[in-house]
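1. coordinates only, sequence not included:
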């Protein structure tokens, strides 16, 4: 389930990333970037932590996969894919 969580988060990251890319082309792109960053953090970390508190092995594995997916995308892309890089808002 860990690998399933990683795949789910990666898919969600690509979908939200394309939404942010096309939405940020307008006048106020910073607002869309902030919404996307919060959405990705809540889906990766918030849902991951919530699933880890469920007392089922599949939920714990899926939660760990979501959190590991968020961390890997953040580290490997220097925060560009998850929106935590401060250079995106300058």
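-> Here it is on my side, so go on. Predicted model, so just to flag it, every value in this text is computed and none were measured.
2. only C-alpha atoms for contact and neighbour calcs from this point on.
-> Noted.
3. Walking through the chain, point out its helices one by one.
-> Secondary structure of the chain (DSSP state H): helices located at 2-23, 29-41, 47-52, 57-76.
4. nearest to residue 90, of these?
-> helix 29-41 (9.2 Å; C-alpha to C-alpha).
5. That closest one: which residues count as buried?
-> Under the neighbour-count criterion of 16 or more other C-alpha atoms under 10 Å, helix 29-41 has 30, 32, 33, 36, 37, 39, 40, 41 buried.
6. what's the answer for stretch 8-23, then?
-> 8, 9, 10, 13, 16, 17, 20, 23.
7. Next one for the comparison:
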């Protein structure tokens, strides 16, 4: 007897997925977390270079300190507030990207001792020799 392609006609369909997250999204979350971390690193490097060049051209110490403070707040806010908003989404890709933003900020802060996230501005005068008077 020849049956048409597919399951035999007398077999019931498989049961629907019950509760929890859909299967098979762990790899997608991990890949998007890596993408989020890399995106934060690239954007932070570009913004940090711009802020460093502007701060080194300003002769006013107060303005330089305020600029680095603003950079530190903007960097942390973009990583953690943006990451938190993305993690609250239902889909795996935004969750992974939001987690990656937070991971990226943490890695940049740890590996550069706060230099590239403006958490340790004393390094600008000591290590780089920039006379911004912090």
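-> Yes, it's here. As the structure is a computational prediction, the values presented were derived from the model and not from experiment.
8. just to revisit the earlier point, export the buried residues of stretch 8-23 of the first structure to JSON lines and tack on distance to residue 80 of the first structure?
-> As requested, those are exported to JSON lines (distance: C-alpha to C-alpha, whole Å):
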{"residue": "8", "distance to residue 80 of the first structure": "19"}
{"residue": "9", "distance to residue 80 of the first structure": "15"}
{"residue": "10", "distance to residue 80 of the first structure": "14"}
{"residue": "13", "distance to residue 80 of the first structure": "11"}
{"residue": "16", "distance to residue 80 of the first structure": "13"}
{"residue": "17", "distance to residue 80 of the first structure": "10"}
{"residue": "20", "distance to residue 80 of the first structure": "12"}
{"residue": "23", "distance to residue 80 of the first structure": "16"}
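9. which one of the residues you listed sits closest to residue 58 of the first structure?
-> For the buried residues of stretch 8-23 of the first structure, the nearest to residue 58 of the first structure is residue 8 (14.1 Å; C-alpha to C-alpha).
10. which residues does the residue most central in space within the second structure contact?
-> In the second structure, the centroid-proximal residue (C-alpha atoms, centre = their mean) is residue 101; its distance is 1.1 Å. Shown in contact with residue 101 of the second structure (C-alpha atoms under 8 Å, 6 or more residues apart in numbering): 33, 36, 37, 39, 40, 79, 80, 82, 83.
11. Quick check: the aligned residue for it in the first structure?
-> Aligned by TM-score structural alignment, residue 101 of the second structure pairs with residue 66 of the first structure.
12. What of residue 65 of the second structure?
-> The alignment partner of residue 65 of the second structure in the first structure, by TM-score structural alignment, is residue 30.
13. what's near enough to touch that match?
-> Applying C-alpha under 8 Å, 6+ apart to residue 30 of the first structure gives the contacts 24, 89.
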